[in-house]
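> Below are the sequence and a predicted model; questions follow.
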Amino acid sequence: MNYEKLLRDKMIESAKVSNAEVAEHLRVAKHDIKVGRDIANIDLDWAFTATYNGILQASLAFMYCKGYRPRGEGKHFVTFEFLKGALPKEWNTRINRIQKLRQKRNKTVYEHRGLITERETKDVIEFAEYFYHEIEVILPKEIVKLLDKD
């Protein structure tokens, strides 16, 4: 676990988050990824943004499960940097990709609409579904079982 620098720099803090709250973030992640898929033929920018949010929510579920939360500015960036420190190095390529998705999402939300292509939307949805599954697999079974209660 190499997120001590984030702790020292007060970019993350300890947090006591219940299993139910972690499961709720997974529910939101799954929902947002589905919304992204559902609206991909209507609005590419919002499909991308909703899907990105699904990735963020799955990432937060993992972070909360580990007993931490982001604080201060740049919470999305910090969340993904936490993943880089908390997950094995094999995840780094995925996390670097997510940081690029974050930058693209910021541009499309805050600067200029119409940046997202059909191909990018399709790719981010497929990646998000894969990423969600990968996060779900590494979370404790008692959290994942809470999803079955829906």
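Great, that's in hand.

> alpha carbons only for contacts and neighbour counts from here, please
Will do.

> give me every residue that touches T79.
T79 sits next to L56, S59, L60, M63, R69, P70 when contact means Cα atoms under 8 Å, 6 or more residues apart in numbering.

> Tabulate these in JSON lines, adding columns for secondary structure and neighbour count.
Listed next are the contacts of T79 as JSON lines, based on DSSP: H, G, I helix; E, B strand; the rest coil; neighbours: other Cα atoms under 10 Å:
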{"residue": "L56", "secondary structure": "helix", "neighbour count": "26"}
{"residue": "S59", "secondary structure": "helix", "neighbour count": "24"}
{"residue": "L60", "secondary structure": "helix", "neighbour count": "24"}
{"residue": "M63", "secondary structure": "helix", "neighbour count": "22"}
{"residue": "R69", "secondary structure": "strand", "neighbour count": "22"}
{"residue": "P70", "secondary structure": "strand", "neighbour count": "24"}
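
> try this one next to it:
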Amino acid sequence: MDDWYKNGWLKRHKTSAEEIRGLMAIVGRDLQDGCVDDISLDWRFGIAYNAALKLCTLVLYSEGYRAARDLQHYRTIQAMMIILGSDRKDDVAYLDACRKKRNIVEYEQAGVTTEAQADELVEFVRNFRTDVVAWLTENHPELVDR
């Protein structure tokens, strides 16, 4: 992470249990909203993506950093391989593909998300949240509510 900081890709960030709690609340809200059938599949996907990004963000914050503005989502996601380990390579690749898809549905084209894609991302986020809470508890117990 120090190399990323020296390159200007990351900034120092001091987090708190309150900030982590707030981000977790956003994840919970977004997981709930991402399952609502009354909104478009594109929007459900975008909401679930936001939940995944918030989980990545709170992991990065927990390590004392935040992504610089340039390529913020990309760097936040890519940092997971460094922080959580190289065994998360497939998860990082999946989230990066979701990031690209989210950009398409947000800025370029509507109606390109399938129900299976939206549901898959919601399920991924549920599992990832469990993993992140376990990681936080082990590595930064001072940031976890007991």
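Arrived safely. Quantities reported herein were computed from a predicted structural model and do not represent experimental measurements.

> Next, the TM-score between them, please.
For this chain pair, the superposition-based TM-score is 0.91 by TM-score structural alignment, normalised by the length of structure 2; 143 aligned residues with a Cα RMSD of 1.4 Å.

> contacting residues for the most centrally placed residue in structure 2?
Nearest residue to the geometric centre of structure 2 (Cα atoms, centre = their mean): L53, 2.1 Å. Contacts here follow Cα under 8 Å, 6+ apart; on that basis L53 of structure 2 touches H73, T76, I77.

> if we go to 10 Å?
By Cα atoms under 10 Å, 6 or more residues apart in numbering, the contact list for L53 of structure 2 reads V27, I47, V59, H73, Y74, T76, I77, L95, R99, V125.

> Just the ones of these in helices?
Among the contacts of L53 of structure 2, the ones falling in helices (DSSP state H) are V27, I47, V59, H73, Y74, T76, I77, L95, R99, V125.

> what's the closest non-adjacent residue to the aligned partner of Q117 of structure 2 in structure 1?
Using TM-score structural alignment as the criterion, Q117 of structure 2 maps onto E120 of structure 1. Of all residues not flanking E120 of structure 1 in the chain, F48 sits nearest, at 7.8 Å (Cα to Cα, 6 or more residues apart in numbering).

> Report how many residues lie close to that neighbour.
Applying other Cα atoms under 10 Å, we find 31 residues neighbouring F48 of structure 1.

> Can you find the partner of it in structure 2?
Using TM-score structural alignment, F48 of structure 1 pairs with F45 in structure 2.

> for N106 of structure 1, same thing?
Checking TM-score structural alignment: N106 of structure 1 goes with N103.

> Surely its match touches G46?
Yes. Using Cα atoms under 10 Å, N103 of structure 2 is in contact with G46, at 8.9 Å.

> Which one of these two is surrounded by more residues?
Set N103 of structure 2 next to G46 and count neighbours by other Cα under 10 Å: G46 wins out with 24 against 13.

> these two touch, right, the match of Q117 of structure 2 and L44?
Yes. Using Cα under 10 Å, E120 of structure 1 is in contact with L44, at 8.7 Å.

> From the neighbour counts alone, determine which of these two ranks first.
Neighbour comparison, E120 of structure 1 and L44: the larger count goes to L44, with 23 against 15 (by other Cα under 10 Å).

> Distance check, the more buried one against I98 of structure 1.
Going from L44 of structure 1 to I98 of structure 1 by Cα to Cα, to the nearest Å gives 18 Å.
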